[in-house]
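> Using only what follows, build the 3D model:
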Amino acid sequence: MTELDSIHNQVISCTKCDLCKTRTNAVPGKGNKNAEIIFIGEAPGRSEDLRGEPFVGSAGKKLSEMLEKAGLSRESVYITNVVKCRPPNNRVPTELERNSCIEYLNNEIKAINPKIICIMGNTASNSILGKGEITKNRGKIIEKDGRSYFLTFHPAATIYNQELIPVLEKDIQNLVKALDEIKGT
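Alright, predicted model coming up:
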């Protein structure tokens, strides 16, 4: 069993917070165990809760389209969330819920050891970097604890605000360029 398999099993049996009582399925991260990029969102939505996989609903479809436009496949990256269970009515996860899951996220990052981590949205940014303000910081790389983090909007934001679609598409393209710079290619 790989380290990611172990994390997956811990996530699906987790009872650290009350979200375990309302979930259909816990949603561990999924993707390439050797990914150079990890994408991190907020929490599973309804589709993700039903299927037990991250980013399979409408926001996930948007993300997949943008990855393809930037020359990436979902199979080449790893996609996960800060919180591994769906909060009721898709509300923002509480600090307790985020703290209950942060060890799983940190272990996913450690196991994969990506070259760059794409943080999508305020909740993920707050949880990982201690700062929200995605509008102010999007498109930027922030270095913390020896890791490179690229900040952008959550794909769900483009569903409610169509004007963000080209912005997020450009951010994903810039993320790929940033990865190439980090790799020295």
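
> hey, let's count contacts and neighbours off CA atoms from now on
Will do.

> list the contacts for the residue most central in space within the chain?
Centroid check for the chain by C-alpha atoms, centre = their mean gives I40 as the closest residue, at 1.4 Å. With C-alpha atoms under 8 Å, 6 or more residues apart in numbering as the criterion, the residues that contact I40 are 79-82, 117-120, 124.

> Wasn't it part of a strand?
Yes: counting by DSSP: H, G, I helix; E, B strand; the rest coil, I40 is located in a strand.

> is it true that K30 touches S76?
No: counting by C-alpha atoms under 8 Å, no contact exists between K30 and S76, whose distance comes to 10.6 Å.

> Look at the two and report which has more neighbours.
Between K30 and S76, K30 has the larger neighbour count (other C-alpha atoms under 10 Å), namely 21 against 16.

> Can you give me the neighbour number for R74?
When neighbours are defined as other C-alpha under 10 Å, R74 has 15 of them.

> Now it. Nearest residue, chain neighbours left out?
For R74, the nearest residue in space outside its immediate sequence neighbours is S64; the separation is 6.5 Å by C-alpha to C-alpha, 6 or more residues apart in numbering.

> I'd like the structure of this one too, to check against the first:
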Amino acid sequence: MIKTILTKELIQLAQQRAAGFPVEGFLRGEGPEHPKALLIGEAPGEVEVTIDIDTPFAGRAGVELMKFMETAGLTRENTYITSVFHSRPFKDRLKLNKRTGEEEMRRYNRKPTRKEVLAHAPLTDYEISLIDAPLIILLGTSAIERVLGKKAAVKDLHGKVLTTSVQYLADLEDTVYQWTDKKYSVLCTYHPASVFYNRQLASDIHEDMFAAKKWLEENSK
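Model (predicted):
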């Protein structure tokens, strides 16, 4: 079991490329060197970037994810878990404190922008290429669009194991992705946090993860 495959140099590069964005902290992907699957999410939240946590999907969404992973026969021990953006994107806004009756500035999670995801593209490319997992599972729109292109939609693709090229950044100065010559096996599903807003999606995610389990059983080496 390894903590992460990301090098100090890559992490420093990513942090430099994201300098100036409203983000905080940095969370490394983690998992075994030869996992059953590579699971890619969106970005860490407040809980994950807490200094004494430093674990992907450690918050409420992580509790849901563990249930879905169990359906696929996956665990933290046999899955490499990462995200397309490794810092916490946030937005600050005033909120009324009902106890004091005064407005307070609060920091909230938000979806990473395409520019932010692009800034951390070298990390995603490195993890996909070096880990070379039998199956890549993409959680939610941010991960799906980063890997499969901005026209890819979870509602159209979820539950299907695709044999496909993936996007990568050919040059650090590029703002447009290229497509790999190599084909990967990729399954898309909804982000586990989506069930907080629509509980009906839980059954869809379980079905998608069952499809992942079936594929892994049929394609295990």
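
> Quick check: TM-score for this pair?
With the length set by TM-score structural alignment, normalised by the length of structure 1, the two chains reach a TM-score of 0.88; 181 aligned residues with a C-alpha RMSD of 2.1 Å.

> if we can go back for a sec, what's the match for the residue nearest to the centre of structure 1 in structure 2?
When structure 2 is aligned by TM-score structural alignment, I40 of structure 1 is paired with I40.

> now swap in I119 of structure 1 and tell me
Under the alignment (TM-score structural alignment), I119 of structure 1 maps onto L138.

> And that match, how close does it get to N109 of structure 2?
Using C-alpha to C-alpha, to the nearest Å, we find L138 of structure 2 at a distance of 20 Å from N109 of structure 2.

> So for those two, which sits in the more crowded spot?
L138 (28 against 15).

> The helix or strand containing the more buried one: what's the following helix or strand?
Under the criterion DSSP states H and E, the helix or strand holding L138 of structure 2 is strand 136-139. Past strand 136-139 of structure 2, heading to the C-terminal end, the next element that is a helix or strand (DSSP H and E) is helix 140-148.

> Tell me the buried residues in the next helix or strand after that following helix?
Reading on from helix 140-148 of structure 2 to the C-terminus, the next helix or strand found by DSSP H and E is helix 154-157. Residues of helix 154-157 of structure 2 classed as buried by neighbour count (16 or more other C-alpha atoms under 10 Å): 154, 157.

> Please work out which residues outside helix 154-157 of structure 2 touch it.
Among residues not part of helix 154-157 of structure 2, those counted as contacts by C-alpha under 8 Å, 6+ apart are 140-141, 144, 187-190.

> Those: which two are farthest apart?
Based on C-alpha to C-alpha, the longest span within those runs between T141 and L187 and measures 12.6 Å.

> Tell me which of those two has more neighbours.
Remark: of T141 of structure 2 and L187, L187 carries more neighbours, 25 against 21, as counted by other C-alpha under 10 Å.

> Double-check the more buried one against T164; I have them as touching.
No: the pair L187 of structure 2 and T164 fails to qualify as a contact (C-alpha under 8 Å) at a distance of 10.2 Å.

> Looking at structure 1, which helix is longest?
Taking residue count as the measure and DSSP state H as the definition, the longest helix of structure 1 comes out as helix 164-183.

> Would you map the helices across structure 1?
With DSSP H as the definition, structure 1 shows helices at residue ranges 3-12, 19-22, 46-51, 58-69, 95-112, 122-129, 134-137, 156-160, 164-183.

> Burial-wise, tell me which of those comes out on top.
Relative to the other members of the helices of structure 1, helix 122-129 carries the highest mean neighbour count by mean count of other C-alpha atoms under 10 Å, namely a mean of 21.

> Can you give the contact residues for it?
Residues beyond helix 122-129 of structure 1 that count as contacts (C-alpha under 8 Å, 6+ apart) turn out to be 40-42, 81-82, 92-93, 98, 119, 131-134, 144, 151, 153.

> what do you get for stretch 123-136 of structure 2?
Among residues not part of stretch 123-136 of structure 2, those counted as contacts by C-alpha under 8 Å, 6+ apart are 5-6, 10-11, 14, 33-40, 83-84, 168-169, 184-187, 216.

> Cool, thanks, talk later.
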